[in-house]
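Peer 1: Attaching a predicted model along with its sequence, questions to come.
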Amino acid sequence: MRESRPAPRRALLATALLLALPALPAFAADPPTDDQKTPPSDTRHQSKSEQDHIKDLSGVVVTASALQDTADTLSKPVEVLSGQRLDEARAGTLGDTVASLPGVQSSNFGPGVGRPIIRGMDGPRVAILDGGLASQDVSTVSQDHAPAIEPFLADQIEVLKGPSTLLYGSGAIGGAVNVVDGRIPEYAIDNGFSGRAETRFFAGDQHGNTTMARVDGGSDRFALHADAVYRHAPDYDTPDGRQRNSFVDTRTGAVGGSLLGDWGFVGLSAARYKDEYGNPGEPGDIALGERGVYIKMRQDRYEAKGALRDLWGEGNGLRFSFAHTSYQHTEFEGDQPGTVFRKNANEGRMEATFGSRDGWQGALGTQIAASTFVAIGEEAFVPETSTRAYGLFGVARRSWDGFQLDLGARLDRVKSTPVGGAGRRFHPVSLSAAGAWKLADGWKLTLNLDRAERAPVEEELFSDGPHIATLAYEIGNPNLRKEAANQLELGLQYQSALVDAKLSAYYNRFRDFIYIADTGQTWYWEEGDQDLPVRQWSQADARFRGVEGEAVFHLARSDRGDWDLRVFGDAVRATFVGGGNVPRIPPSRLGAQLRWQHDGWRAALGATRTNRQDKIGEYETPTAGFTFVDAHVSKHFDTGNLSWELFADGTNLTNQVGRVATSFLKDEVVLPGRSVGVGVRVFF
């Protein structure tokens, strides 16, 4: 069994690197002028008008949009984390990083696994994107599989809520999360050299440290990039005691570079992601010297991207990207290797934009993906499967005085073929129409109509065997049909000097919704000497309806500081048309946070109430609600051409017992108790 231990020597070396990086010579930079004394990597030096709103997104470009829109021009619901808000939200998993957004929660299989859940949908319905291309891990196959994404290296994280199948295929029927990391630079580096670094240490019920560094440099004709992260987190504590086998160790890094010019850019990158984490559902037996089950993951990813700008008019051009991914993880049972999961994938994408701001704007694109997935060993409950996917899509927009219309369509072809079995072909079709009306100064009304279809994935079609991570025998259904969703969403936004607010309500009717259901039968697992429940992948019509909202009230502006109050809430209800609840739906939440900032200081105190979940599926059990109180304080200051930030974060300050209702391990795994993190960031 793995026990807590002092941070290893590499953590101290990483901290030394953090302090040494700013001293590196700016070999490609000119001496800073008076208006260049603050580093370009530091987003906090903005004009007062830009600082007025904590959540002002008007200037943030959403790269996951085919037309490269700013957030406020999109009719579709989108959230963007960037700048100081992203810094405060960064966590060890992608799901935990975005979980503070309305309508978004995180899955849980211990601290090593956290995949975003959007409006009650997770797994293969939520696309995880790395720079617009699929992450190509195996996190959809099982709840104990982590996404191969490092949130500490993100420049910004974009969350597209509702069907995003138009741009990203049938795997995005519930939404998409796009991580923008800048590993392939698209523009020249300001001043020729910039970067940032951070280290943080944890105390209280969480332990360990995370350290990252990033450097960008170059000239007007080329740009180079390098980054790295090291994370060491031993088993954490809870109000009920130690959560055994909850350790996480992560190492990741990348290098990239681009050729640049007025014509556009073309670049390459190579990245490696290595992760090792425990399965707290199988902690082993310390008395017998038995180590728990843990996973060792490695992913190598190679990307090429480019853009040719203004080919047929200003703002119109061609963008292309390609990624090759090689993924493997091994599930160790004690010190013995058990099941090995491997995936090799290639994906390519090309988009062409056209039109003008005074008329129709649009984009046409194509996407091609090919992957092979194989599981070897005792828990190989899914056979080796090859999947091929082809997609063709188009979007168009036209704006008039006070009104904007967005239209889109996509055709896909998906084929999944298991070794030794018959393959299945699917032809999903997706259509979308959206409108936005400016009702008055500061007011905007949006209406979205979506028809989206999803092809079943490997585990839904072909699984047949014991899935020990979830302690169940899972049976696929090779006769599954396409899943279809018809969604209607109405949104209202208001922005003024005193308040930023938005409210959305949606209704989603699924035909042939795919889910895994308990059959009430059991299968005897000889090695574990226990009966496992038999779960069958099934289909039924279902309804999802929900509401979510957020408001930031600018309470005061004075010489003693600025005060803001943020409130948010979300709720989703999912039922089958024939009766009964859809299983594993997240509970409703309400939250509030009071913020203050003045002269480089920032402080915040907030609480989030996660309500009891008793609207449960068959054979599920209710999950108690809980309230987490969190706090943040930081001091930002400049020394020469460096910017520094000292910070401290407190989580679960009242030491509440919290369990994640959507987790298969909710009865065994409790969220961490009272914890404090302290650290330093530097921008150069």
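Peer 2: That came through, no problem. As the structure is a prediction and not an experimental result, all values here were calculated from the model.
Peer 1: all contacts plus neighbour counts: C-alpha atoms, from now on.
Peer 2: Fine.
Peer 1: and L18, helix, strand or coil?
Peer 2: Secondary structure, DSSP: H, G, I helix; E, B strand; the rest coil: L18 is helix.
Peer 1: contacting residues for it?
Peer 2: 197-199, 211-213, 682 (C-alpha atoms under 8 Å, 6 or more residues apart in numbering).
Peer 1: List the ones among those residues that fall in helices.
Peer 2: Among the contacts of L18, no residue falls in helices (DSSP state H).
Peer 1: what's the lengthiest strand in the chain packed up against?
Peer 2: Of all the segments of type strand in the chain, defined by DSSP state E, the longest one is strand 530-558. Taking 3 or more C-alpha pairs under 8 Å, 6 or more residues apart in numbering; DSSP states H and E as contact, the helices and strands that strand 530-558 lies on are strand 472-475, strand 499-525, strand 561-576.
Peer 1: Show me how far it is from its chain's centre.
Peer 2: Here strand 530-558 is found 15 Å from its chain centre; the criterion is C-alpha atoms, centre = their mean, to the nearest Å.
Peer 1: G673: which element?
Peer 2: Following DSSP states H and E, there is no helix or strand that holds G673.
Peer 1: take the one below as the second:
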Amino acid sequence: MNVQRTLLASAILSALSALNHANAQVAAAASAAADPVVPKVIVTANPFGKSEGDQILAPAKILSGDELRDKLGSSLGETLSQELGVSASGFGAGASRPIIRGLEGSRVKMLENGMAVADVSGLSNDHAVSADGAVARQIEILRGPAALLYGSGAIGGLVNVVNERIPTALEAKPAGQFETRYGTVDRGRSASGALDGAVGHIGLHIDGNIRRADDYKIPDNRVLGDPSSASGRLPQSFTRQDTVGAGASVIGDWGHAGVSVATLNNRYGIPSLEGSQIDQSQIRYDADSLFKMPFAGVENIRIKFGYTDYDHAELDDDNHPEVLFKNRALETRAELTHAPLAGWHGTLGMQTENTHFSALSAEGGPDTVPVTHSTSRAAFLVEEREFGPVRVNAGARLESVKRKPLGHQDRKFDLGSYSVGALWPFMPGYATGATVSVAQRAPATEELYSGGPHDATQTFDIGNADFKKETSRNIELSLQKVSGLVRWKANVFQNKVKDFIYGNISGAMMDEEGNPGEELLQRIYQQADASIRGAEAEVTYNQHGAGLSLRAFADTSRGKLDHGGNLPLQPASRIGADVGYRSGAVRTGMSVVRAQSQDRLASFEQNATPGYTQLNANVSYTQHIGSVDLTWFMIARNLLNEDIRLSTSVLKEVSPLPGRNFLFGVRTKF
């Protein structure tokens, strides 16, 4: 492994050296003109509205524009799966959640426009994220415990899907984007779009997405290492999804105030050997107001409300419900950004969450999770100041979480988290940074109170109401080149987690009633100290400009239990490269990712995951017809038709990723 990492580092440094040599004359003649090639896209989840390259407390990545449309998949996990430090849970086409630096579930918070999505995707990999990437303007990734400003569930980071459903600016004339596409591997048909306009001082927005996809083709046999297993199409890998959202706001020089509503209906298959389906529905209401310069010394005050009514049913082969999941959640958030005070510029705020969650048997058996009322009250503060050339950022969060289950023991957790980071531009165009953080997380409801069957994962889950809170101590070092046509960054991190909670498959078999049987694997939530460490590197050339563009990246992480053994479902080490070309109306690109075999298994995992090479390509042509841009595109995925198994997937042995897929589509923007 050390030899492989040395070779990897040498390859990246050689590529960087070659690119710098090739670009030396261009940089010398026009270094000042090189920077404007890269547009500044603002991270909305950052309290100071910093751009992607200006983050201190949490490294950021933003997907937007053509890059987002090229990478858009059937799930949020698939869309983000080739980003630095990000992998996917891979639970079929309908449900794949992002995994950040080997941490998943409730440790990675899902946001929509800066507010929690309030679904139950953090409970299990078979539950889809309710935020829809097809109508997103941009998707933001913040890695590391510093993202705890948005809640204790963000101990591993967060993903923020930004659709701007509540307008914040008035459009001079109607503006929008519409797209339709067809995929060969699953006969997938989709149509999505968004439209913005204004009537006087009222901004208006509407968006929607329709997707229909059949079971997808697989390259080889279904079961890993079993040539006698089925091939062709993967059963129960279909998806049927509809989303629609609308919003309006009053906008003026003083700020804005608006509301929105959105609905989701989603039915998809679970490609386990037993097979099942999930029927998911959600309605969401949001309110957002921003007041600029309300008093002397205050730059703005922002107040947000969000209410979510979520349901899904897990269905058996005969479409009969087995478990009914419900979540009713109300979230409030208030932020005040003050003007610089003694050199410090900062944001302080308060956040509350109030949820009623349950996973009840529809057949009269044991409930998977009892009805539980949870409340959270938090206060947070982030401050930033420059000390000469060094910019320092410090944040803290105090939070109290209460869980009150019906018929079980109440629990209360007092949490304290903080982060301190610094960025030093030690020479023009280069910077180094360090972050130290301590983050605490309350055990999730299912980790405390599970006590019933979960048929989609074929497990009988058993929680522990006596669990302690998790405490993560993280240190991260970074080095980056932030200007010029050639840019690069490298991060190394170590995360020590005290009382880490994980699901352990004991090997015992149980029936639906919790008695010894042959239907379900017993999964017992356990707690032990753990460590996660890793490294990431990326080098780019002319990433957003015309002409040739190049990118190379590598990431690796490893999670271990301190008393011995590996954490389950850890990502494979990867190396990848992209090449693109833009000229006038034509844009083309190709990417390749090589993932190593993953044999660092938890005690109950049986088989190593083979390595794979994934080759993708895209080409598009844009016509300008008056004020309308019409883009015709083709995207090819898994061109080598490889049998790809994700080490992070519970179904890796029975559910490969789709085979070779060609996507054809047209997009219009005005």
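Peer 2: Thanks, I have it. Note that the structure is predicted; figures quoted are calculated from it, not measured.
Peer 1: TM-score for these two?
Peer 2: Superposed pair, TM-score by TM-score structural alignment, normalised by the length of the second structure: 0.90. Supporting alignment: 623 aligned residues with a C-alpha RMSD of 2.2 Å.
Peer 1: follow-up on the earlier one: reformat the helices and strands packed on strand 530-558 of the first structure as a markdown table; add mean neighbour count and distance to S139 of the first structure.
Peer 2: Listed next are these as a markdown table, based on neighbours: other C-alpha atoms under 10 Å; distance: least, C-alpha to C-alpha, whole Å:
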| stretch | mean neighbour count | distance to S139 of the first structure |
| --- | --- | --- |
| strand 472-475 | 23 | 17 |
| strand 499-525 | 18 | 16 |
| strand 561-576 | 20 | 23 |
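Peer 1: closest one to R397 of the first structure among these?
Peer 2: strand 499-525 (21.9 Å; C-alpha to C-alpha).
Peer 1: that older thread, ok, of the contacts of L18 of the first structure, which come out buried?
Peer 2: Applying 16 or more other C-alpha atoms under 10 Å to the contacts of L18 of the first structure, the neighbour count classes 197-199, 211-213, 682 as buried.
Peer 1: Restricted to strands, list those residues.
Peer 2: The members of these that map onto strands under DSSP E are 197-199, 211-213, 682.
Peer 1: Specify which member of those is nearest to L86 of the first structure.
Peer 2: So of these, ranked by how close each gets to L86 of the first structure (C-alpha to C-alpha), first place is E198, at 13.4 Å.
Peer 1: Mind telling me what the closest one corresponds to in the second structure?
Peer 2: In the second structure, E198 of the first structure lines up with E179, judged by TM-score structural alignment.
Peer 1: Now that match: closest residue in space, sequence neighbours ignored.
Peer 2: Closest residue to E179 of the second structure apart from its sequence neighbours, by C-alpha to C-alpha, 6 or more residues apart in numbering: R667 at 4.2 Å.
Peer 1: From D358 of the first structure, how far off is the residue mapped onto that neighbour from the first structure?
Peer 2: Matched to the first structure by TM-score structural alignment, R667 of the second structure sits across from R681. Using C-alpha to C-alpha, to the nearest Å, R681 of the first structure is found at 44 Å from D358 of the first structure.
Peer 1: Neighbour count: those two, which is higher?
Peer 2: Shown here are R681 of the first structure and D358; by other C-alpha atoms under 10 Å, R681 has more neighbours (21 against 9).
Peer 1: my read: the more buried one touches E645, true?
Peer 2: Yes. Counting by C-alpha atoms under 8 Å, R681 of the first structure does reach E645; the two are 5.0 Å apart.
Peer 1: so what's R600 of the second structure closest to, chain neighbours aside?
Peer 2: Using C-alpha to C-alpha, 6+ apart, the nearest residue to R600 of the second structure is N566, at 6.4 Å.
Peer 1: Which position in the first structure pairs with the one you found?
Peer 2: Aligned against the first structure by TM-score structural alignment, N566 of the second structure finds its counterpart in N581.
Peer 1: same check, this time on F380 of the second structure
Peer 2: In the first structure, F380 of the second structure lands on F393 (TM-score structural alignment).
Peer 1: thinking that match is in contact with I368, fair?
Peer 2: No. F393 of the first structure is beyond contact range of I368, at 11.7 Å (criterion: C-alpha under 8 Å).
Peer 1: Among the two, which residue is more densely surrounded?
Peer 2: Using other C-alpha under 10 Å, the more surrounded residue of F393 of the first structure and I368 is F393, with 23 against 17.
Peer 1: Sticking with that one, tell me its helix or strand.
Peer 2: Residue-wise, F393 of the first structure maps onto strand 385-400 under DSSP H and E.
Peer 1: Identify the residue nearest the equivalent of D286 of the second structure over in the first structure in space, chain neighbours excluded?
Peer 2: Matched by TM-score structural alignment, D286 of the second structure corresponds to E303 in the first structure. Sequence neighbours aside, A323 is the residue nearest to E303 of the first structure in space, at 4.3 Å (criterion: C-alpha to C-alpha, 6+ apart).
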